[in-house]
Structure formats: structure tokens, C-alpha cells
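Novice: could you look at this predicted model? Sequence included:
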Amino acid sequence: MNRDIMEGNWKQIEGDVKARWGKLTDDQLDVISGNREKLVGQIQESYGVGRDEAEKQIREFETSTDR
């Protein structure tokens, strides 16, 4: 999955994102709205990880989600 697919299919993958990062609230997911940079920031904030770790987690998510 690439960035365009994430943004374009956000409503379809939102549940997968919530399952992977359960600390993210529905309000946060609404704000993210498929924007990868916002997702990185919210993961950093909610999980207390650095940018590199958040990016790594998203890359792993993108490669494991066949959409």
C-alpha cells in the first residue's frame, strides 16, 4: 500500500489502523483522515515512540495490508 492508497481508502482501512494502534481514538482517526504524516504524529504521541519507530511501524502495516 502506498500513501495515495492510504488516503484514498482511509474509510476502508480505518478499522485495520484502529486494530493495530488501539490507543488511537476515533477523534484522532478522524483528524488523521488518511494523512500519513498525521498518523506518524499520532502514533508518536499516543505510544511515546520516536519518529523512526512510528515510520517503521507504518511501513510494516503498509506491507502487511494488501489493499
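Specialist: Done, it's in.
Novice: could you use CA atoms for every contact and neighbour count after this?
Specialist: Fine.
Novice: which SS state does G34 fall under?
Specialist: Here G34 is recorded as coil under DSSP: H, G, I helix; E, B strand; the rest coil.
Novice: quick one: contacts for it?
Specialist: The contact partners of G34, by CA atoms under 8 Å, 6 or more residues apart in numbering, come to 6-10.
Novice: below is an additional structure, to be compared with the one above:
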Amino acid sequence: MNEDKIKGQWKQLSGKLQEKWGKLTDDDLKIAEGNREYLAGKLQERYGIAKEEAEKQIKEFDKHL
């Protein structure tokens, strides 16, 4: 999904993101607002995973939308 589309549907996507990654807070998602780099950073921080793994998980999530 392209970034413009993600930003346009962010409210709907943020619920799905929180279902998948429950450690993300509402504030995390509000600040991220479609920014993959920020989201990957928050996944790293909350789940203690490498940047590459966080980006991989985001890509997988994106495929299933």
C-alpha cells in the first residue's frame, strides 16, 4: 500500500496495527500517522527486535491489507 493511501486510511489501519502489535500505544500510532520509519522504530523499542525484523513485519502486515 502506498504512503498516501496509508495516511488517508490511518484511523482504520491504526486499529488493525494495535490488534497485531498490542504494545503500541494510541500515542505511538497517532504520532506515526503513516510514517513507516517511526513505526519500525517503535516496534524495535516495544518488542526488542532488530530494525530489519521490524521492517519485515511491517511489510508482511502491508501484504495482508
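Specialist: Arrived safely. Model, not experiment: these values are computed from the prediction.
Novice: all the helices of structure 1, in order from the start?
Specialist: 3-8, 10-20, 26-32, 36-47, 51-64 (DSSP state H).
Novice: most tightly packed of those?
Specialist: Each of the helices of structure 1 was scored by mean neighbour count; the highest is helix 36-47, a mean of 17, by mean count of other CA atoms under 10 Å.
Novice: that one - contacts with which helices or strands?
Specialist: helix 3-8, helix 26-32, helix 51-64 (3 or more CA pairs under 8 Å, 6 or more residues apart in numbering; DSSP states H and E).
Novice: how about a markdown table for those, with distance to Q44 of structure 1 added?
Specialist: Shown next, in a markdown table, are these (distance: least, CA to CA, whole Å):
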| stretch | distance to Q44 of structure 1 |
| --- | --- |
| helix 3-8 | 18 |
| helix 26-32 | 12 |
| helix 51-64 | 6 |
